[in-house]
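Trainee: attaching a predicted model along with its sequence, questions to come.
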Amino acid sequence: MPETTRALTEHEVAELLGLSVATLRAWRHRGKGPRFLRLGRSVRYLPSDVADFVRASAVDTTSVSSSDGESEIEELPL
């Protein structure tokens, strides 16, 4: 029998991601953020969809490669 996964509330996802519930709501309104389910008036998130969103949001590096292939940190003007 397949294991069932409990869907998460917006409060649980906000806590997991370190965001406010208001941010998640704004993202939903703008079509951003993790994929979600609307069950009547309730909003739920599948853990796999939250994990996919986090993976898709990952940035590999913020350094710039030099001509010799070495990474250099890009200096920001102050």
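Mentor: Thanks, I have the structure now.
Trainee: contacts and neighbour counts: CA atoms only from here.
Mentor: Noted.
Trainee: Phe36 versus the residue lying closest to Ala7 once chain neighbours are set aside, what's the distance?
Mentor: Excluding the flanking residues, the one nearest Ala7 by Cα to Cα, 6 or more residues apart in numbering is Leu46, at 4.8 Å. Distance from Leu46 to Phe36, counting by Cα to Cα, to the nearest Å: 7 Å.
Trainee: Ser20 now?
Mentor: Relative to Phe36, and taking Cα to Cα, Ser20 is found at 16 Å.
Trainee: between the two, who's got more neighbours?
Mentor: Just comparing Ser20 and Phe36: by other Cα atoms under 10 Å the higher neighbour count belongs to Phe36, 18 against 14.
Trainee: next up, a second structure to put side by side with the first:
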Amino acid sequence: MSATAPPPPADPRAILRGGLPDRYLTPDDIAEMFEVPIETVYQWRKKRTGPPGFRIGKHIRYDPADVRAYVTGRKSAEQGAA
């Protein structure tokens, strides 16, 4: 009986495009998805300009539905300005 290797971790950008992931996202996930430095994610949070996050103890997490709504809102704003 041969054991199969577990699938590699999925790219958060591909998961978000294909459907919402079944877990809360970390700041590192957000940085990877938007291809920005992690410092940018923290600045967005400080200035309240990026996707809304929340704290679980000392950790920041992002609800995938909120991230999707943020992206949709940004896209709508861009199309409205054109």
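Mentor: Thanks, I have it. These numbers were taken from a predicted model, which means no experiment stands behind them.
Trainee: re earlier: the residue nearest to Ala7 of structure 1 contacts Glu12, doesn't it?
Mentor: No: counting by Cα atoms under 8 Å, Leu46 of structure 1 does not reach Glu12; the two are 11.1 Å apart.
Trainee: more neighbours, the two?
Mentor: Leu46 (18 against 14).
Trainee: show me what the more buried one lines up with in structure 2.
Mentor: In structure 2, the residue paired with Leu46 of structure 1 is Asp63, using TM-score structural alignment.
Trainee: and if you look at Glu72 of structure 1?
Mentor: Counting by TM-score structural alignment, Glu72 of structure 1 has no partner.
Trainee: separation between Glu72 of structure 1 and Gly18 of structure 1?
Mentor: Noted for Glu72 of structure 1: a distance of 30 Å to Gly18 of structure 1, by Cα to Cα.
Trainee: could you find the closest non-adjacent residue to the most centrally placed residue in structure 2?
Mentor: With distances taken as Cα atoms, centre = their mean, the residue of structure 2 nearest its centroid is Ile30 (3.7 Å). Excluding the flanking residues, the one nearest Ile30 of structure 2 by Cα to Cα, 6+ apart is Val41, at 7.1 Å.
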